[in-house]
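Trainee: could you work out the structure for the sequence below:
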Amino acid sequence: MSARIRILEAAERRFAEDGIEAVSLRQIAAESGQRNTSAVAYHFGTRAALVGALYEHRMTPINERRLEFLAAHPDPDVRTYVRALVEPLAETLTDAEKAGIPSWYLRFLAEAMRYPEYDPASVALERPEASSIRALISGLQRATRDLRLPPGVFAERMRLLALLVITSLADRERHPGTGVGTQTLVAAGAAILSDPQRHNLSDPQQHQE
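Mentor: Just a heads-up that it's a prediction; the model follows:
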């Protein structure tokens, strides 16, 4: 295994367990077995660049799985798009379990979503390895067109879906063998996006109705 990959795996583990801002680059270098404590800076430069490299490392195979899934379902509905979002992420857990190795990627994602500067929605969505996510968003916009959701409401629902999926899978990763099942996540996600209610539920005026 190359020094770069060892650094990425050590960073993912420490970020997931301790927090992205709580771990120094020198600590990551030491944990990855690098004698040079500046190895992370040498290979990646900054913390933000290291996070970006983690996205590339993990998202590339997930992106390929999603694209294959979408290609195999040429006429997807809302539920099918949600499956394309959820199942490849859930497979990272089952693949690790089959291999008898721990995983930290989902917990890393849940941690990254806490910070605007690391949130995958803002820093990873335009990356090449996120092409399937962009296709999913466009497809879901078409699939929910008849609901005539205002753009803001659609964006809120997509954010809620992302939080639901990532935090639920992170919980399963943290406690293997427990947590919300994949099909339950798919059903819940499809329900969130398919609800014909078009009101913005964050508007306090609506609580007076």
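
Trainee: CA atoms for contacts and neighbours, from now on please.
Mentor: OK.

Trainee: longest helix anywhere in the protein?
Mentor: Residue-count comparison of every helix in the chain, with assignments taken from DSSP state H, identifies helix 47-72 as the longest.

Trainee: buried residues in whichever helix or strand comes after that helix?
Mentor: Scanning the chain past helix 47-72 towards its C-terminal end, the next helix or strand to appear is helix 78-99 (assignment: DSSP states H and E). Of the residues in helix 78-99, those with enough neighbours to count as buried (16 or more other Cα atoms under 10 Å) are 78-90, 92-93.

Trainee: just stretch 152-167 next, same as before
Mentor: Buried residues in stretch 152-167, counting neighbours by 16+ other Cα under 10 Å, are found at Val153, Phe154, Arg157, Met158, Leu161, Ala162, Val165, Ile166, Thr167.

Trainee: ok, now stretch 169-181?
Mentor: Applying a neighbour-count criterion of 16+ other Cα under 10 Å, one finds Leu169, Ala170, Asp171, Arg172, Glu173, Arg174 buried in stretch 169-181.

Trainee: now the other sequence, so there's something to compare against:
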Amino acid sequence: MARTSGSETREKLIRAAEEIFAAQGVDGAQTRDIVRLAGQGNPSAVQYHFGSRAGLLDAVMAGRLARTEAALAPLLEALPEPSLEELIEALVTAEATQLTDLRGLRCLRISAQLSHESGIRTRTPHPTLAGTAYWELIERIETSLSADGLPEAIRLERTDLALTLIGAALADRARQYLDGSRPLTTEGVFLADLVTTTVALLRAPAPERPAPRHRSAR
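Mentor: Next up is the predicted model:
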């Protein structure tokens, strides 16, 4: 029986992890199922190649990010002084490239569960995002909101919510494709509406005063 190289084994584990994380959820997935699907007899294969389950998840997301970066970088280069609408359109367009194949569909289902881990709320990028075009785009989106006079806390929170909205919408579209369901709209209409909806969220005026806090019933 031919032996596989370490890089081949890593790739098998990553592909298996994409399938299991997408089907069972990031929190519900079992490492043993990933090892089994990858055809590995050693139950410690994940620990050996990635250090931990979290290390494997980071590897999955790093690969997913690299594919998105390849689509996003040229879009940003073509927009030296983009408007907020153009920034969001570039983000949605790059992310939507993941809708074209099975691997991308699975990774959209996974990354939607991790949208709040970008680090934008503290301006500290997740290690996989540091120095990427994706992080640059996130920062430019947040900075562009300052022209609307929004306080910093609201700008940061809205940017994070916008990422969550885009991730959840694309993950739901991916679910429909994976399940064989018929979407309500064409992909072009869906993506255009996602851009419009996200921009509307970001552009909403700041509240004039905080909403009253609800008191718990006694």
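
Trainee: looking at the first structure, name the residue matched to Leu72 of the second structure.
Mentor: Leu72 of the second structure is assigned Arg66 in the first structure as its aligned equivalent, the criterion being TM-score structural alignment.

Trainee: contact partners for its match?
Mentor: Ala84, Leu85, Pro88, Ser132 (Cα atoms under 8 Å, 6 or more residues apart in numbering).

Trainee: mean shift between the longest helix of the first structure and the second structure?
Mentor: Taken over the aligned residues, the distance from helix 47-72 of the first structure to the second structure averages 1.1 Å (mean Cα distance after the TM-score superposition for the first structure).

Trainee: in the second structure, what range does stretch 8-15 of the first structure match?
Mentor: Going by TM-score structural alignment: stretch 8-15 of the first structure matches residues 14-21.

Trainee: could you do stretch 33-49 of the first structure as well?
Mentor: The alignment of stretch 33-49 of the first structure onto the second structure (TM-score structural alignment) spans residues 39-55.

Trainee: now do the matching stretch: distance to the chain's middle.
Mentor: When C-alpha coordinates are averaged (Cα atoms, centre = their mean, to the nearest Å), stretch 39-55 of the second structure and its chain have centres 24 Å apart.

Trainee: now do the contacts for the nearest residue to Ala62 of the second structure once chain neighbours are set aside.
Mentor: Nearest-residue entry for Ala62 of the second structure: Thr128, 6.0 Å, with adjacent residues in sequence omitted and distances by Cα to Cα, 6 or more residues apart in numbering. Going by Cα under 8 Å, 6+ apart, Thr128 of the second structure touches Asp58, Met61, Ala62.

Trainee: tell me which stretches of the second structure form helices.
Mentor: Defined through DSSP H, the helices belonging to the second structure, from first to last, are 6-24, 31-37, 45-50, 53-77, 84-96, 102-111, 133-144, 152-179, 187-203.

Trainee: helices and strands around the longest one, which ones?
Mentor: In this structure, helix 152-179 of the second structure makes packing contacts with helix 102-111, helix 133-144, helix 187-203, judged by 3 or more Cα pairs under 8 Å, 6 or more residues apart in numbering; DSSP states H and E.

Trainee: to Leu37 of the second structure, which of those helices lies closest?
Mentor: Closest approach to Leu37 of the second structure among those is made by helix 102-111 (15.2 Å; Cα to Cα).

Trainee: for the closest one, packing partners?
Mentor: In this structure, helix 102-111 of the second structure packs against helix 6-24, helix 53-77, helix 152-179, with contacts taken as 3+ Cα pairs under 8 Å, 6+ apart.
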